[in-house]
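**Q** Quick one: sequence plus predicted model below, questions after.
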Amino acid sequence: MDQHLIVFIEVAERKNFTRAAEALHMTQPAISQYIAAFEKEIGVKLIERTNKSVELNKAGEMVYLYAKSIVKEYEHMKSLISDMKSEPGGELQIGASYTIGEYLLPKLLAKLQEQYPSIIPYITIGNTEDIGSKLLQRDIDIGLIEGDFFHKQIHIESFATDVMYLIGSSEEFISEQKITHKELENQTWIIREEGSGTRRMLEEFLKFNKINPKRVITLGSTQTIKEGVESGLGISLLSQLTFQKELELHRIVKLSTSGTPIKRNFSIIKYDQVFQPKTLQVFQEIVKEFA
C-alpha cells in the first residue's frame, strides 16, 4: 500500500500533522515531506495550513474520498486472500434496519456464535436508507433491510416475508375491530422518521387508499410508537414481529380494514462482487436457513 495515501488520510482525519505523526509512529517533518511529495505527484495543493489547523481544500476532499476507497479495497483484497487459507473468522460488519435489528438479528447472532465462534460481529442499527448508505460507503459488509434499496453496485435478495398490521390500544378498540377508511382519517397516526422502511409502507398504504389523516405524529423508534399506541396516543402500522408480546398481554389489538394486513420483503443487501469472504457467505446461509 502506498504510504503517501496512508499519511494523507491520517492528516485529513486528524487535521493536525503532529497527531498524525504520533498515530503513524513517525516524525512531524517526515509527515510534512510525505504530504509535500504527494501534492507534487498529484499536481495540486490539497491541504490548507494555518498556525492552528489543517483543512482540506476542494481538491483535497476529492482525493480523500478516493484514497479512503483505495485503502478499503486494498484491505478487502488482503482479507480475501487470507480468508482462502483459513476457517471463517474475524470481523464481520453487519448493518440492520430497526425492525430486523431489534427483533430478528439477536437470534441470528446467537446462531452465528454457536456455529462460528471465531467470527466477531459488529452491529450497526439504522433505518433502511441509513443502512444502504453505509453499505455504499463500505462501512458495513452486509445489510439486512425492510423493503428495497436500489443501486447499480448493490445486490439485493429477499430472505423472508414480513406481515404488517394496523394496531390500536386495547383500551380504545376491540381485537380485529373493523374500521373504515373514513374513520381512519379521523385517527391520530403515529409514524416512523423519514428513510424508514416501515414509514414507506405506511405512506404507500395511505396513498393507495386515499386516506388523509388529520393528525400525524412522528416518532423515531418502534418501541416508542408501541408505547404511544398502548397509551391511546394514536394508531400505527407495524410488523407483527414488533408487537407480538404486547398482543399476547392484551395491551395492543389488531385492527381490520381493507388493504390489510400488508406483506413486504425482508432483504439482504451486499456489494455485487465475484469474491466474497467466508464470513459473509456463512452469515448469509444462517440468515436464509433461519428465515
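**A** Happy to help now that I have it. Please read these numbers as outputs of a predicted model, since none were measured by experiment. Residues are numbered from 1 along each chain as shown.

**Q** alpha carbons only for contacts and neighbour counts from here, please
**A** Will do.

**Q** Name all residues that make contact with Ile123.
**A** Gln93, Ile94, Gly95, Ala96 (CA atoms under 8 Å, 6 or more residues apart in numbering).

**Q** where do the strands sit along the stretch 1-150 of the chain?
**A** 47-49, 54-56, 90-97, 119-126, 142-146 (DSSP state E, counting those that start in this stretch).

**Q** So what's the gap between the second one and the chain middle?
**A** In this view, strand 54-56 has its centroid 30 Å away from the chain centroid, taken as CA atoms, centre = their mean, to the nearest Å.

**Q** And it, what does it pack against?
**A** helix 3-14, strand 47-49 (3 or more CA pairs under 8 Å, 6 or more residues apart in numbering; DSSP states H and E).

**Q** buried ones in the longest one?
**A** Of the residues in helix 3-14, those with enough neighbours to count as buried (16 or more other CA atoms under 10 Å) are His4, Leu5, Ile6, Val7, Phe8, Ile9, Glu10, Val11, Ala12.

**Q** do the same with the last one
**A** Counting neighbours by 16+ other CA under 10 Å, one finds that the buried residues in strand 47-49 are Ile47.

**Q** Which residue lies nearest the spatial centre of the chain?
**A** Ile131 (2.0 Å; CA atoms, centre = their mean).

**Q** Could you pull up the residues touching that one?
**A** Gly95, Ala96, Ser97, Thr124, Ile125, Gly143, Ile145.

**Q** Quick check: Ala21 vs Lys15, distance?
**A** 11 Å (CA to CA, to the nearest Å).

**Q** what's the answer for Leu105, then?
**A** Counting by CA to CA - Leu105 and Lys15 are separated by 37 Å.

**Q** now do Lys85
**A** 39 Å.

**Q** Looking only at neighbour counts, state which of these two leads.
**A** Lys15 (18 against 8; other CA atoms under 10 Å).

**Q** Second structure for comparison follows:
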Amino acid sequence: MIDKSDQSTGLQHPKLTLRQLSIFVAMVRTGTTHAAAAQISRSQSAASAALAELEEALGASLFDRVGRRLVLNANGRALLAPAQAMLEQAGDIQSLFKSERGAHIRVAASFTIGEYLLPPRIAAWSQAWPKSLIQMRVGNTKEVIESVAELGVDLGFVEGPQTHAEVVIHPWLEDELVIVAAPGHPLTERVVARRQLDEAHWVLREADSGTRKVADEWLLNNLRQVNVAMELGSTEAIKRVVACGDGIAFLSGHAAEQSLKDGRLAIVRTDLPKARRRLGVVVHRRKQQGQAVLDFIRHCGAQIAG
C-alpha cells in the first residue's frame, strides 16, 4: 500500500530486509565492505549497495568512513543490538522446520569457567545438537563483560563482581575458593594460624581476574599482610607452580577439584571464614536473545528472561 503522502510521486518508502541487516552486522564485525562481503558470500558491490539501501531506508548514516575502514557511529550502535536480535529470531524460525538445531552461538568465558566448567557442558550440547556451532573465547572477567557489551559475543560467563551499563549479570553457580599447596607442604599438616598465612608466599592471578578480586577481598579482610610472590595469568600455571614449590594459592574449588583428587595439590585448612562467590551469566541489556541462546543458557543450568 502506498502512503497518501507519496501518492503524488507513486513512490514507496524503502523497506528493511534481512539481507541488509546481515550485511550491516558483518560490516560491524569486519570493519570493511570487502571483508564483510567475503564473510557472507556476496560481491563487494552488492554489499555496498545493500548498506546504501539500509541507510536510505533509515534516513541515517550508520558508519563514519575513515580511509578504507568503516567506523560505527551513534546511529549504527543504536541499530546493532536489534539487528542482531532480528537475525537470530529469523534463524529460530528456520530451526522450527529442521530436525536438528543448526545454531551458531558465540560465548565468552572467564578463565576458570572456560577451562573447567563450560567444556563438559559444551560437549553435551554438541552431542544433543551435532549441527550446532559453539564458538568460545576465554579471557578475564573484564574482557568477557566488554565482549558482551560490544556485542562481540551472544553471552558471557564470569566469576567476578564487575559490571557494565550495557549488560545484565544473572546468577548461575556458587563457587568456594580454597587455599592449596603442594602435598607435604608444612601448611597442609594441620589447621594453620593466621600468622602462618601472613608469612606465606602467595601465588595469585592477575589484577583483572575475577578470582583475584575475590581473593584480594578475603586476604585483606582476614590477614595482617599479604606476601605476593607471583602473579600469573593462568590457573593452570598457578597449579603447576604451587605443586612443585613452596608457595600457596587461592583457587576456585571447581578449578582445584581434579588436582586435589589426583594428589597433585593439597588443601590448606584454616579456621577463618569461607570465601564464596556467585558465578554469573552475562547478557546484553538491550538485545533480545534468540531461542537457541536461551536453550543453551538453560542447558548450562541458568535461567534468564527472554
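**A** All right, it came through fine. This structure is a prediction, so every number in the text was calculated from the model and none was measured.

**Q** on that earlier part again, and the buried ones among the contacts of Ile131 of the first structure, selectable in ChimeraX?
**A** In ChimeraX, selecting the buried portion of these, with burial taken from 16+ other CA under 10 Å, looks like this:
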select :95,96,97,124,125,143,145
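
**Q** what about the second structure, which of the contacts of Ile131 of the first structure hold up?
**A** With both residues aligned by TM-score structural alignment, their matches' CA atoms under 8 Å, the contacts of the contacts of Ile131 of the first structure that the second structure also has are Gly95, Ala96, Ser97, Ile125, Gly143, Ile145.

**Q** So for the fourth one, what's the nearest residue that isn't a sequence neighbour?
**A** When you say that, I think you mean Ile125 of the first structure. Leaving aside its sequence neighbours, Ile125 of the first structure sits nearest to Ala96 (CA to CA, 6 or more residues apart in numbering; 5.1 Å).

**Q** do the same with the fifth one
**A** Here the nearest residue to Gly143 of the first structure in space, its sequence neighbours aside, is Gly95; by CA to CA, 6+ apart that works out to 4.5 Å.

**Q** So what does the one you found match up with in the second structure?
**A** Under the alignment (TM-score structural alignment), Gly95 of the first structure maps onto Ala108 of the second structure.

**Q** Have a look at how far, on average, the lengthiest strand in the second structure is from the first structure.
**A** For the second structure, the strand that runs over the most residues, judged by DSSP state E, is strand 167-181. Once fitted to the first structure, strand 167-181 of the second structure is off its aligned match by 1.9 Å on average (mean CA distance after the TM-score superposition for the first structure).

**Q** Tell me the residues of the first structure aligned with that strand.
**A** Going by TM-score structural alignment, strand 167-181 of the second structure sits over residues 154-168 in the first structure.

**Q** Give me the contact list for that stretch.
**A** 136, 148-150, 229-230, 232, 234-240, 252-256, 260-272, 287-288, 291.

**Q** Whichever of those residues end up buried, select them in PyMOL.
**A** Typed into PyMOL, the line below selects the buried ones among the contacts of stretch 154-168 of the first structure, using 16+ other CA under 10 Å:
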select buried, resi 148+149+229+230+232+234+235+236+237+238+239+240+252+253+254+255+256+261+262+264+265+266+267+268+269+270+271+287
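
**Q** Which of the residues in stretch 160-175 of the second structure are classified as buried?
**A** Gly160, Pro161, Glu166, Val167, Val168, Ile169, His170, Pro171, Trp172, Asp175.

**Q** what do we get in the first structure for Leu155 of the second structure?
**A** Looking across to the first structure (by TM-score structural alignment), Leu155 of the second structure lines up with Ile142.

**Q** Quick check: that match vs Pro88 of the first structure, distance?
**A** 16 Å.

**Q** Neighbour count for these two, which is higher?
**A** Ile142 (23 against 19).

**Q** Quick one: residues contacting the equivalent of Arg269 of the second structure over in the first structure.
**A** In the first structure, the residue matched to Arg269 of the second structure (TM-score structural alignment) is Ser256. Taking CA under 8 Å, 6+ apart, we find Ser256 of the first structure in contact with Leu166, Glu176, Gln177, Lys178, Ile179.

**Q** Name the residues that touch stretch 22-39 of the second structure?
**A** 40, 43-44, 46-48, 50-51, 68-72, 80, 83-84, 87, 152.

**Q** May I see the PyMOL selection of the buried members of those residues?
**A** Selection of the buried residues among the contacts of stretch 22-39 of the second structure in PyMOL, burial being defined by 16+ other CA under 10 Å:
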select buried, resi 44+47+48+50+51+70+71+72+80+83+84+87
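
**Q** Any chance of TSV for the buried residues of stretch 160-175 of the second structure, columns distance to Ala292 of the second structure?
**A** Shown next, in TSV, are those (distance: CA to CA, whole Å):
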residue	distance to Ala292 of the second structure
Gly160	26
Pro161	27
Glu166	21
Val167	19
Val168	19
Ile169	19
His170	18
Pro171	20
Trp172	18
Asp175	26
